[in-house]
Every structure is written in C-alpha cells, then in structure tokens.
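J.: no FASTA, just this:
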C-alpha cells in the first residue's frame, strides 16, 4: 500500500508539474501540444498549417515577430503565419479572387498562442483592440487573420483607413469620415473576405474571423512545436 501511495503521489506531481495553469481561464479550456495532436488525429481539419505553403503568393508582414507593433517588442520567435486547414483553404479562394483584380493579400498575423494574448491584455486592457483572456481570441483558435490588400504590380499596400494595430476610432470597420479611396478599398477587402467565409471585426478593419471558428479549441502552442 505504501509503495502504491508513493507511486500515486509521484504520478500526480508529475502531471501537475507538466500542466500549464492560467490565471484568467480554466486550464481545461486551453489545448496544449499533446491535446492538440489528439484533436488533429480525430479531425484532420483541426490541423494548423503554414499559410505560405498553401497560398505561396501571399505577402507576410508578421509584426509580432518584430518590434514594429504596439508592444514594441518581439512576441513571436518566427515570422510565420499559421491557421486551421479550412481557414487556409478559404484564403486560397480569397487570393485567387483578388488576383483577377490585380490585387493580393498581405498578412500581419494569424494563429496566436493564448499566452501571447495574455501578455497583450496585461499591457493594455482595452478590449476594443485586445481580446479578453477570460474568453480567449479567435486568433487563439487559429481562425482569425489580420490582413490588408496589395497592388500586385507595385507590391504596395492599398490606401486603408489606418495602419495595422491602430487604436484609433478610424480603425473601425464602419468609420465613415474617410476619403472615398479609403472607403472603397476597405469595402473591397470586406466584400471579398465575406464572399469566402469571413466576417470583419467591427473595431478593426484588418481583422477577419472565419465563420466556423466556434468548432475549434483555444490553443497555446508555440510556433516551434508546429
């Protein structure tokens, strides 16, 4: 009996030591690497895939892998963009649609580990622009993309209401007091994304949620594990 209890204590301690604990949310609601792999085995559509491998023409400007962001420090170690497989397949259709117009996508951010969302919130708790970690973010589910449009001939971004990650009122997806060119460009981005299964976030013209996001778990997996 004594040896059994010692073994039980050892196993329990090991489990607790390896488990990630979160102060804003029940840990059972967050999937780490091991749980994520089990989910993918059950449903391959839950795989996080590198967007550039499926949409080679997309331009990446992963701001959180640089210091050019509102945190003013690197949040990611690799300048990569991942999303769930159905999300990336929808982006393939978006890119193909845009290319017929001489345009393409520039991506600023996609899948974001939950632990990074916590750091954002603790820097600025304005939930108009950062997700509340008590609920998690669509980015944490691999189902949100931050992006803009580029001209394929010049490689330059189209004129949009604000830059990425602006905390101003002009960042709203429906802010009216803009030049006609900015209004047209914002509406074009919104229309093409909506046509292929995405919905814009009201407070951020660049942020689009995949319409099937509710079927995917919150994740806290570093890029190095993907």
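T.: Thanks, I have the structure now. Nothing here was measured: the structure is a model prediction, and the numbers come from that model. Residues are numbered from 1 along each chain as shown.
J.: Going by C-alpha atoms from here, please, whenever you check contacts or count neighbours.
T.: Noted.
J.: what does whichever strand or helix holds residue 15 rub up against?
T.: Using DSSP states H and E, residue 15 sits within helix 2-18. Residues outside helix 2-18 that contact it (Cα atoms under 8 Å, 6 or more residues apart in numbering): none.
J.: Next one for the comparison:
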C-alpha cells in the first residue's frame, strides 16, 4: 500500500461516497469501509489479484493498488483475531478483501473463455474449465463485493518475505505437497490458496495431522470473533452480521490519486 494510513482511510471514505451514491446504502456506506492497515498494520498482505499469480494469470479488473479494504466491523474483528494469534507466534495473511463487482465480471469472462488455461496446472489441474460454473468455483456475484468477506491464511512468525512470482515459471498443482508448491509462507493447509479442488473443503477427511490442525486454528480463531467459514474453501470467511448483506459494491480498490483524496482517474 502506498501513502499514509490516514490518507488511505480518507480516500476510501471519499471514493465510496462519490462512487456509491446511487447505491441503496447511500452515503452511509462511506464511513463503513476502511483500509485494513489503518486498523491493524501487523496483518500480512499478499493481494493476489493485483498481480499475475492467480487463476486468471493477469491483474484483475478493479484492483488498481494492492490495498485491502473491508468494512469497519470486519477490520476490528480481524484485529482481535490477530492479537490472539500474535501471542501464539502466528500472524494472519490476507489474499483478498473487498472485491469490486467488475473483478467478479472479469472472472466470469475468463471462465467462459475455454481456450485460456494458462494457470490450469496450478489452480485447477483436476477440473475441466467448462465445469467451473456448474461446480461452484465461479459465480456471477461474490460475497467479497459486500465488503465483509476475506480470503486469508496463517503464517508462522518470524515471517519471511514471499518470493516474487515470475510469469511463465513452471507451475505445480495446488494440491501437491507443500514442499513442491509455490512458497507463499503460509503454514501447511493441505492445498494452496484458490485451489479448485475438493481437498480445499475445510473439513475434507483426507486432510489430517498438522494440516488439519492449521485449518482448525484459523477457523477457531476467526469464528470466535464473528466470522463464518465457507465449507468449500478453508481460506474464505465472512464477518456476521454484515453491514451490507444485500449490496454488491463496485468502487475500485485504490489509494490516493495525486496525493489528494478522491477516485483515481
């Protein structure tokens, strides 16, 4: 994230007010979105959709900067969860936070283009791309667009830096042993993030030992702070009650433009 914490918070408020005025939530939405770093700067961020290391293989529409934006109640709950994990020698790491509807639309267009299988070997090696809608991996709308859903994992401290992904590098299936997968510094959860495979189901019986314990630590810690896990994805959690349970926002993920609060060009 670029710019100061206060600038990030100010921008999010201003951008929401300008871009969401026609929405049902009206201007009250502005004060409910914050930059996560303004609430807890210790949570590690690796926002996958701003770059190329994701199932699309390209930066996704609507992610103009690597900035985690969430509703204020969700951010406060994450801070409480992080405080507990820090005392145990762990940290949260977020992969995705608020997701504009235009990003979801990008996923839908990509899924319909059956010729583009650039990232298949890593993210959906066992699934035919034509099945992504039917099997529930891609949908027309996402809870992320309501602002209280996040994708995240746990990292053992002290945390190393994740090495840069090099486009075109050899891909390894997301269901392979952790020692063979892309090294993203997460504890071993049994699969990588965004793995389109039934092994990603939080309570899949094939996941045992330390992998299962790691998933349960994440789920137990977040559940205690009001988050609900999506059973099909060990990394996916939604804070309840959601401030905007029926509103799907579309303002872009970005920071201050030219040093001044307001929507980027």
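T.: Here it is on my side, so go on. Given the structure is predicted, the values throughout are model-derived calculations rather than measurements.
J.: TM-score them against each other, please.
T.: TM-score of the superposed chains, computed with TM-score structural alignment, normalised by the length of the first structure, equals 0.78; 192 aligned residues with a Cα RMSD of 2.3 Å.
J.: List the contacts of the following helix or strand past the helix holding residue 15 of the first structure.
T.: Later in the chain than helix 2-18 of the first structure, the nearest helix or strand by DSSP H and E is strand 30-31. Applying Cα under 8 Å, 6+ apart, the contact partners of strand 30-31 of the first structure are 114, 217, 218, 219, 220, 221.
J.: ok now strand 30-31 of the first structure, how far from the chain's centre?
T.: Mean C-alpha position of strand 30-31 of the first structure versus that of the full chain (Cα atoms, centre = their mean, to the nearest Å) differs by 15 Å.
J.: cool, stretch 83-101 of the second structure as well?
T.: 9 Å.
J.: Stretch 24-38 of the second structure now?
T.: From the chain centre to the centre of stretch 24-38 of the second structure is a distance of 18 Å (Cα atoms, centre = their mean).
J.: Buried residues, it. List them.
T.: Using 16 or more other Cα atoms under 10 Å as the test for burial, stretch 24-38 of the second structure gives 27, 29, 30, 31, 32, 33, 34, 35, 36, 37.
J.: quick one: terminal-to-terminal distance for that stretch?
T.: Using Cα to Cα, to the nearest Å, the end-to-end distance of stretch 24-38 of the second structure comes to 26 Å.
J.: circling back to that earlier point, of the contacts of strand 30-31 of the first structure, which is the nearest to residue 127 of the first structure?
T.: Closest approach to residue 127 of the first structure among the contacts of strand 30-31 of the first structure (Cα to Cα): residue 114, at 15.2 Å.
J.: so what corresponds to the closest one in the second structure?
T.: By TM-score structural alignment, residue 114 of the first structure lines up with residue 101 in the second structure.
J.: ok, now which ones touch its match?
T.: Counting by Cα under 8 Å, 6+ apart, residue 101 of the second structure makes contact with 141, 142, 145, 248, 249, 250.
J.: 10 Å instead, please
T.: Listed by Cα atoms under 10 Å, 6 or more residues apart in numbering, the contact partners of residue 101 of the second structure are 61-62, 107, 140-146, 248-252.
J.: between the contacts of strand 30-31 of the first structure, which is closest to residue 89 of the first structure?
T.: Nearest to residue 89 of the first structure, judged by Cα to Cα, of the contacts of strand 30-31 of the first structure is residue 217 at 18.7 Å.
J.: where's the corresponding residue of the first structure for residue 209 of the second structure relative to residue 157 of the first structure, distance?
T.: In the first structure, the residue matched to residue 209 of the second structure (TM-score structural alignment) is residue 180. If you measure residue 180 of the first structure against residue 157 of the first structure using Cα to Cα, the figure is 16 Å.
J.: higher neighbour count, those two?
T.: Between residue 180 of the first structure and residue 157, residue 157 has the larger neighbour count (other Cα atoms under 10 Å), namely 15 against 10.
J.: I figured the more buried one hits residue 106, correct?
T.: Yes: with contact defined as Cα atoms under 10 Å, residue 157 of the first structure reaches residue 106; the gap is 7.8 Å.
J.: what residues do these two have in common as contacts?
T.: Taking Cα under 10 Å, 6+ apart as the contact rule, residue 157 of the first structure and residue 106 both touch 148, 149, 150, 151.
J.: For the aligned partner of the first one in the second structure, pull up the helix or strand it's in.
T.: Right, residue 148 of the first structure. With TM-score structural alignment as the matching criterion, the partner of residue 148 of the first structure in the second structure is residue 153. Assigned by DSSP H and E, residue 153 of the second structure falls within strand 149-156.
J.: count of neighbours near residue 57 of the second structure?
T.: Using other Cα under 10 Å, the number of residues around residue 57 of the second structure comes to 19.
J.: Now check it against the first structure: what is it aligned to?
T.: With TM-score structural alignment as the criterion, residue 57 of the second structure pairs with residue 72.
J.: Give me the secondary structure label for that match.
T.: coil (DSSP: H, G, I helix; E, B strand; the rest coil).
J.: list the contacts for the counterpart of residue 187 of the second structure in the first structure?
T.: Using TM-score structural alignment, the equivalent of residue 187 of the second structure in the first structure is residue 158. The contact partners of residue 158 of the first structure, taken as Cα under 10 Å, 6+ apart, are 103, 148, 149, 150, 151, 181, 182, 185, 186.
J.: Try it again at 7 Å.
T.: Each residue near residue 158 of the first structure by Cα atoms under 7 Å, 6 or more residues apart in numbering is listed here: 149, 150, 151, 185.
J.: helix or strand for residue 107 of the first structure, which one?
T.: If you go by DSSP H and E, residue 107 of the first structure is part of strand 103-109.
J.: mean offset of that strand relative to the second structure (after superposition)
T.: With mean Cα distance after the TM-score superposition for the first structure, strand 103-109 of the first structure departs from the second structure by a mean of 0.5 Å once superposed.
J.: And the helices in the stretch 101-250 of the second structure?
T.: Using DSSP state H, counting those that start in this stretch, the helices of the stretch 101-250 of the second structure run over 101-112, 120-123, 209-223.
J.: got the angle between the last one and strand 90-96?
T.: With axes from the mean of the first three to the mean of the last three Cα atoms, to 10 degrees as the basis, helix 209-223 of the second structure and strand 90-96 are set at 80 degrees to each other.
J.: mean shift of helix 209-223 of the second structure relative to the first structure?
T.: Mean for helix 209-223 of the second structure is 0.4 Å (mean Cα distance after the TM-score superposition for the first structure).
J.: what does that helix rub up against?
T.: The contact list for helix 209-223 of the second structure (Cα under 7 Å, 6+ apart) reads 81, 153, 154, 187, 188, 189, 190, 202, 229, 234.
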